[in-house]
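In: quick one, fold the following:
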Amino acid sequence: MTSVITVEKEKLDNPPLDIHVLGDRVLRQPAKRIAKVDDSVRQLAKEMLQTMYSSHGIGLAAPQVAIHKQLIVIDCEPDNPANPPLILINPKITRVSQELCVVEEGCLSIPGVYLDVTRPKTIEVSFKDEQGKPRKIQATDLLARVIQHEMDHLNGVMFVDRVDNDLALTEKLQEKGFSRGAVKPIK
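Out: Take a look at the predicted model:
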């Protein structure tokens, strides 16, 4: 599965898009399905990749750049030029494993905050690629986690909403200057 969208995996001084941070209302609005995959969607994906690489991220969802479309870009190997990024349009998780795992997560929209989150270890996801072709992949470990994390953004959910350790959550957010009130716990 090779991407038709190619961008240099480098940090730009002026990335094309601004990443919004925890507390900004745009992050809480659900994204809309993309009706037609066209050049404007591919251009958005390209700019999202440039912005993600510029911020040393491995995943970025359109709502993080204040665009309410179901578009996610992912690259679990940003230092490997041979590894193409993954572009998921209108992604839908079709299966999740019973096996859960707890791993520390961070988010470009909550810089400097890293906390443990429990998620299914393996998922199956269907989506359209940047050519508009239907795809289905099985993802495990880091890729599964990044897809789930970014898909949460499409529903207005932030990873801190899923953190079980309330004390660590409050401490980390305060330490980095974020409001505990911006968290909307999912139980």
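
In: going forward, measure contacts and count neighbours with C-alpha atoms only.
Out: OK.

In: buried residues, the helix ranked longest in the chain. List them.
Out: The single longest helix within the chain, with elements called by DSSP state H, is helix 39-54. Residues 41-42, 44-54 are the ones in helix 39-54 that count as buried (16 or more other C-alpha atoms under 10 Å).

In: identify the farthest-apart pair in those.
Out: 41 and 54 (19.8 Å; C-alpha to C-alpha).

In: ok, back up a step: after the longest helix of the chain comes which helix or strand?
Out: strand 59-61 (DSSP states H and E).

In: burial measure for the nearest residue to residue 21 once chain neighbours are set aside, as a count.
Out: Of all residues not flanking residue 21 in the chain, residue 109 sits nearest, at 4.2 Å (C-alpha to C-alpha, 6 or more residues apart in numbering). Residue 109 is flanked by 19 other residues according to other C-alpha atoms under 10 Å.

In: who's in contact with residue 109?
Out: 19, 20, 21, 22, 64 (C-alpha atoms under 8 Å, 6 or more residues apart in numbering).

In: one more pass at 6 Å, please.
Out: Residues in contact with residue 109 (C-alpha atoms under 6 Å, 6 or more residues apart in numbering) are 20, 21, 22.

In: what's the spacing between residue 17 and residue 125?
Out: Between residue 17 and residue 125 the distance is 27 Å, computed by C-alpha to C-alpha, to the nearest Å.

In: to clarify, my last question referred to residue 173.
Out: Counting by C-alpha to C-alpha - residue 173 and residue 125 are separated by 31 Å.

In: second input sequence below; structure requested for side-by-side comparison:
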Amino acid sequence: MRNRPIPGSSGHVRAMTLLGAPVLHTPCEPVVDFGPELERLVEDMFATMYAANGVGLAANQVGVGLRVFVYDCPDDEEVRHLGHLVNPRLVEADGEVVRGAEGCLSLPGLEAPTPRFDRAVVEGVRVDGTPVRVEGTGFFARCLQHETDHLEGGVYADRVTGWRKSRLLRAVRKEPWGDRAEVLQDR
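Out: You can find the predicted model right below:
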């Protein structure tokens, strides 16, 4: 087995895109150019995710409107899942719907109980074009659904309803970037 560098170890931390930025609320474009620029993007995304103490990060969260996300996320049995997906598609989401605490690096410091299926399957390719199928359960399934939502132009707050959404909107308005709360109200 060859030694591989730790993902993100040669990457640069990019600025995080916050709620309200148009790129965060627009469906991402498929990747068509595979090569050094894509590899650099993935490496930078890992570095950015780790610097922000996240478990997943979509390209539009660093201002790039491409269908790419990275993850380093445990499941409910504390098994670590580490990787990236290019042009991912959520092909299955089933099982029980669990309303669990969910946060987002683009809504820093906030979280809300968000309903998600406890099993998810995502298919896509790696940076070299190799096909991949990733299956997750529990918290990792939540991560897979969360990141694919980003690539469709959504944030977890779009899935929050009722009084929970009202409470989240009040918390957003208290943040320095809270003037962007109207984005959530329109969805």
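
In: where does the TM-score land?
Out: The TM-score (TM-score structural alignment, normalised by the length of the first structure) is 0.84; 177 aligned residues with a C-alpha RMSD of 2.5 Å.

In: that older thread, so what corresponds to the residue nearest to residue 21 of the first structure in the second structure?
Out: Here residue 109 of the first structure is matched to residue 106 in the second structure, going by TM-score structural alignment.

In: report the central residue of the first structure.
Out: Centroid-nearest residue in the first structure: residue 150, 2.6 Å away (criterion: C-alpha atoms, centre = their mean).

In: that one maps to what in the second structure?
Out: Using TM-score structural alignment, residue 150 of the first structure lines up with residue 147 in the second structure.

In: who are the packing partners of the strand or helix carrying that match?
Out: Element membership for residue 147 of the second structure, per DSSP H and E: helix 138-151. Counting contacts by 3 or more C-alpha pairs under 6 Å, 6 or more residues apart in numbering; DSSP states H and E, helix 138-151 of the second structure packs against strand 111-125.

In: output the longest strand belonging to the second structure.
Out: Longest strand in the second structure, counting residues (DSSP state E): strand 80-103.

In: list of residues touching that strand?
Out: So strand 80-103 of the second structure is contacted by 30, 67-74, 110-126 (C-alpha under 6 Å, 6+ apart).

In: let's go with 7 Å and repeat that
Out: If you take C-alpha atoms under 7 Å, 6 or more residues apart in numbering as the criterion, strand 80-103 of the second structure is touched by 30-31, 67-74, 110-127, 148.

In: give the contact list for residue 50 of the first structure.
Out: Counting by C-alpha under 7 Å, 6+ apart, residue 50 of the first structure makes contact with 7, 15.

In: find the nearest non-adjacent residue to the residue mapped onto it from the second structure, please.
Out: Per TM-score structural alignment, the equivalent position to residue 50 of the first structure in the second structure is residue 47. Nearest in space to residue 47 of the second structure, with sequence neighbours left out and distances taken as C-alpha to C-alpha, 6+ apart, is residue 8 at 4.1 Å.

In: count of neighbours near that neighbour?
Out: Based on other C-alpha under 10 Å, the number of other residues close to residue 8 of the second structure is 20.

In: looks like it contacts residue 43 (just checking).
Out: Yes - counting by C-alpha atoms under 7 Å, residue 8 of the second structure does reach residue 43; the two are 4.8 Å apart.

In: ok so, going back, tell me which element the match of residue 109 of the first structure falls in.
Out: If you go by DSSP H and E, residue 106 of the second structure is not part of any helix or strand.

In: where's it relative to residue 38 of the second structure, distance?
Out: 22 Å.

In: buried only: go through the contacts of strand 80-103 of the second structure for me.
Out: Buried among those (16+ other C-alpha under 10 Å): 67-74, 111-127, 148.

In: skip the chain neighbours and tell me the closest residue to the counterpart of residue 121 of the first structure in the second structure.
Out: Counting by TM-score structural alignment, residue 121 of the first structure corresponds to residue 118 in the second structure. Nearest-residue entry for residue 118 of the second structure: residue 138, 4.8 Å, with adjacent residues in sequence omitted and distances by C-alpha to C-alpha, 6+ apart.

In: need the counterpart of the one you found in the first structure.
Out: Per TM-score structural alignment, the equivalent position to residue 138 of the second structure in the first structure is residue 141.

In: what's around its match, how many residues?
Out: Neighbours of residue 141 of the first structure (other C-alpha under 10 Å): 14.

In: identify the residues contacting the residue lying farthest from the centre of the first structure.
Out: Of all residues in the first structure, residue 167 has its C-alpha farthest from the mean position, at 24.9 Å, by C-alpha atoms, centre = their mean. Contacts here follow C-alpha under 7 Å, 6+ apart; on that basis residue 167 of the first structure touches nothing.

In: which SSE is it in?
Out: helix 166-175.

In: buried residues in that helix, which are they?
Out: Residues of helix 166-175 of the first structure classed as buried: 169, 170, 172, 173 (neighbour count, 16+ other C-alpha under 10 Å).

In: isn't the last one right next to residue 182, touching?
Out: Spelled out, that is residue 173 of the first structure. No - under the criterion of C-alpha under 7 Å, residue 173 of the first structure makes no contact with residue 182, lying 9.7 Å away.
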